[in-house]
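S.K.: sequence? don't have it. structure:
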């Protein structure tokens, strides 16, 4: 029998890289096992959709050896993956199909089958229980946690399905029936609501938020587009670090009903979901429980953005306030708090990008950045705020987060279809082409400086207009980059440490970054972030997504992605271009995020993940047009 992957080399392509199972081998396997008695299964409902995505992710990340120990076998209905029995446990069968995006194969049906008796496992709980039994004892709590995460996500998906028309009607009433009229940063909030109802391209349980019930989701989650007021906490001035000038209209303690505290305290906003035990615990940990005062008066009506912890004042949406939450998304260890160092790093990243644009003037006015230099914190991850300012001249433009492009629009169709009708003659592929050109130009230019940004779908917005044909990129969240200190030093010189951070740049300066993981000695980490963020999430996901929705054949869309990336690499030239050709364009396999493993299933000690958002496995290179998955 031919293994799906050896212990040392994962499957790297849909075809060509994996040796085929012979007919004789398939017959032998079929004769020795209970052939599954199903050829079809429902995949339309939320439970089936979720389980299919979960199984695909577990296969991709080689959970309990699904990739490295699994064997392909063929039955009349299609290919199956057989995970052999170990130490008396039952062998398991998983129906698979060729995929090619993040792994050569994906789950074809939402089920596992026990080989011995043909029992069908068709729920997340039963599937994870079966896989849990195969895991090391030290890892089994992670399977329990992931089962809980799946349950929360399923409840959220069912809630989304039940409220879809209600929310669509509400957005239409607020913003109008024509998506082209959803203009400015206010209209962008409506697009973020649509994006929040769409699954993440990679993480299977992204719609779940740990610990939140239906009333909390309806009251504070972006997919319901609620409006609510912020709480405010008066903290002793000496305990609060403030960078920059807080926005006009920032409330004083007296304005919040705490008149006797104006001279001694400063007010910070608190998300309603943080008020209570999370806030009380944070104040105790910070040593501020006896000196902080929570105002009785709420102030400032806000609307949540796609990230949920970031909110926009309803009357001034060009200001976004990023507030810590005591919940987690994209893995139970991926907490929505705000460590003070990330605020420092966001400002440092902005300074670095400004230095690049000063050297690359063609990006001035084409690549826009939110200002992230104003923030405040009291030394604790639940006592902080980032005051993000957007450019002020976008009222006549349509501002759409990339994450919304494949979302369903009110009245039908995809968001990308409506935008294509308005700006690209009804051709969504022409719109994708128009996006890829500046996106790859900007990101490959940064690579030439040794920089790769965490500018995924949520952090990149498309700015259409005001003139026909105008398209600009708008970026936010500049913390968390990866930088080749040697290449940066050679292009921009030695950066000096600024702000609070003392991160060591060793030969490339610190540029004020706090997180020492930011800098590395070579291009390895930079290329990984470029591939997993810019290529996979901002390009490949749309090629596969538009093909799935029937907008164009997949080979045509993948050729477009490769051509635009190759053009950008050719413009870049030099050693950096050679690295991108070797590690991305022509690599036999590409890095892929292993988010379930690092975020929930395994502890950092067990996974070895220095950063749960930058922990990788491998997958096929869909850019290889000959002899590869494309």
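M.R.: Looks like it arrived, so ask away. Here the structure is a predicted model, which means the values were calculated and not measured. Numbers count the residues shown, from 1 in each chain.

S.K.: alpha carbons only for contacts and neighbour counts from here, please
M.R.: Will do.

S.K.: let me see the ranges of the strands in the stretch 201-350 of the chain.
M.R.: 228-236, 241-243, 265-270, 293-294, 299-304, 310-313, 319-322 (DSSP state E, counting those that start in this stretch).

S.K.: could I get those as CSV with mean neighbour count and distance to residue 209?
M.R.: Output for those, formatted as CSV (neighbours: other Cα atoms under 10 Å; distance: least, Cα to Cα, whole Å):
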stretch, mean neighbour count, distance to residue 209
strand 228-236, 21, 19
strand 241-243, 17, 30
strand 265-270, 24, 19
strand 293-294, 19, 26
strand 299-304, 20, 14
strand 310-313, 23, 15
strand 319-322, 23, 17
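
S.K.: could you export those as a markdown table, including distance to residue 550?
M.R.: Putting the strands of the stretch 201-350 of the chain into a markdown table (distance: least, Cα to Cα, whole Å) gives the following:
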| stretch | distance to residue 550 |
| --- | --- |
| strand 228-236 | 39 |
| strand 241-243 | 49 |
| strand 265-270 | 44 |
| strand 293-294 | 53 |
| strand 299-304 | 32 |
| strand 310-313 | 34 |
| strand 319-322 | 36 |
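
S.K.: between these, which gets nearest to residue 65?
M.R.: With respect to residue 65, and counting by Cα to Cα, the nearest of these is strand 310-313 at 38.2 Å.

S.K.: before we move on, back to that, so for residue 52, which of the strands of the stretch 201-350 of the chain sits nearest?
M.R.: That would be strand 299-304 among the strands of the stretch 201-350 of the chain, by Cα to Cα, at 29.5 Å.

S.K.: for comparison:
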């Protein structure tokens, strides 16, 4: 475990806590005064600004600097001062930091902080392993895109590139909790090793299939079972990591002796690509949690139906709406299976529209800001190939695409997608406009009345939605999702990456974003769409919604956070970068 990794993770944790105003940080103040001149002479810790808050262990002085993105103040390092009983202590590291915030909390909250400390330790260790993988893969990563002749090879390469970059906001996203070091090397996209799936034979009445099984499925004899099992059983795929911990709930479910069908991991880890049929990916439960200990990567059976319903909705909208036509394609996600309500015995098949992708390079937004072996961003390589090195031409195309699609879905059809950086996939193709590939939309939000009013033929798909949380009855839920996913995660994070690399200046880029947003709103208003709420919530508020991922995902119980969905727990504390102009 390296000191640099621990320092890096600690600073990310501190900044997430400041951003989400966790515990006593909700009452913090900022001063320019040094704590005491005596302290300055005894410790090597200096700052122009100090964020001050009081805990049961004393008064904390955290060195901070002014910031404009997602929070007004951020820590300058992994150290701070504590004044307790007229004594000064200099502390550093995530263990001390979490101990400060957990002190005097109730027993349940202290247990959550303790568990998160273990997650932080995993994140430090996994960061070191990630850097090891990157060094070992440098030769492969350095090969140009042209060295990968097939679209699926370029997609898998892009997913691997993305795996080396941390989540922008959740501080310990590097931790794949539940995987040890060897598991990571065998099954994570950072290492990109193939492996074979395990299989269960399930009596047919116990397994619900939403569509016929694909031809890539193994025979019973291949997995070491009598071939006549095909009359009475189906084969259900299981990830090797889940296999080790799986408890079979019924005597009609049998473990097959042999593994079968080589797969390769994608960015999500639990979704893998069939080596023999690369246009087909399969999502399977995994004994792992990411983005918080509560985010266990199982599969809720209702998501099979909700994901398919949204793929139908979005495909139909793209066909009927002349503005959106040609902007995106949706993967076919109608096939899957589940054993009753078990979250460990389920799968979802995702088929990419291969016939339309032969010349495409598919890139998840999560990969754009990844650093390549030559020191440049992956985005710079893509811009060189598809935009002749004109970064601003690409940015114009990107802003236009993302805002046109997601504002129109929200304001015309009442749909907000949780298409995060992993699921928002860009379609680069020479001679064609930038496009999107959509997938995995099982946790969106929809205003049914608006959608049905705009497209009555979509009513049956809306009625098929099973998760009651998907249907909302007010505009705010859509605005929060658009803001935190499309605006902050998929657009602003990329702008910040460009600025941090010195490729552009921050204020002109945010001014450009505001202008593109205003153009789309004006166009919608000209078509008779009511844009009042969107204009007010996006352009006029001093602070924007923000996901409190660390609070809901790890540090607070559901009773404390009040979050019905831990991935949709919002605050209203992000400085509005859309109010940033060159004049400021």
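M.R.: On my side now, so go ahead. Values in this document were obtained by computation on a predicted structure and should not be read as measured data.

S.K.: how about the strands in the stretch 1-150 of the first structure?
M.R.: When secondary structure is read from DSSP E, counting those that start in this stretch, the stretch 1-150 of the first structure shows strands at 71-75, 78-83, 92-98, 105-107, 112-114, 120-121.

S.K.: for residue 245 of the first structure, find the nearest of the ones you listed.
M.R.: Set against residue 245 of the first structure and scored by Cα to Cα, these come closest in strand 105-107, at 50.1 Å.

S.K.: ok, residues contacting the closest one?
M.R.: With Cα atoms under 8 Å, 6 or more residues apart in numbering as the test, strand 105-107 of the first structure has contacts from 14, 52-53, 55-57, 59-60, 94-99.

S.K.: in the second structure, which residues correspond to it?
M.R.: Counting by TM-score structural alignment, strand 105-107 of the first structure pairs with residues 73-75 of the second structure.

S.K.: what does stretch 51-66 of the first structure give?
M.R.: Using TM-score structural alignment, stretch 51-66 of the first structure corresponds to residues 10-25 of the second structure.

S.K.: elements contacting the helix with the most length in the second structure?
M.R.: Counting residues, the longest helix found in the second structure (DSSP state H) is helix 107-141. Using 3 or more Cα pairs under 8 Å, 6 or more residues apart in numbering; DSSP states H and E, the elements in contact with helix 107-141 of the second structure are helix 3-20, helix 94-102.

S.K.: can you pull the buried residues of that helix?
M.R.: For helix 107-141 of the second structure, burial by neighbour count (16 or more other Cα atoms under 10 Å) applies to 109-110, 112-114, 116-117, 119-130, 133-134, 137, 141.

S.K.: ok now it, how far from the chain's centre?
M.R.: Remark: helix 107-141 of the second structure is offset 16 Å from the chain centroid, using Cα atoms, centre = their mean, to the nearest Å.

S.K.: now it on the first structure. Mean distance?
M.R.: After superposition onto the first structure, helix 107-141 of the second structure sits on average 1.4 Å from its aligned residues (mean Cα distance after the TM-score superposition for the first structure).

S.K.: quick one: contacts for residue 481 of the first structure?
M.R.: Residues near residue 481 of the first structure by Cα under 8 Å, 6+ apart: 349, 451, 452, 453, 454, 518, 529.

S.K.: TSV for the strands of the stretch 1-150 of the first structure, including distance to residue 271 of the first structure and mean neighbour count?
M.R.: Shown next, in TSV, are the strands of the stretch 1-150 of the first structure (distance: least, Cα to Cα, whole Å; neighbours: other Cα atoms under 10 Å):
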stretch	distance to residue 271 of the first structure	mean neighbour count
strand 71-75	49	22
strand 78-83	46	22
strand 92-98	43	23
strand 105-107	39	25
strand 112-114	41	24
strand 120-121	40	18
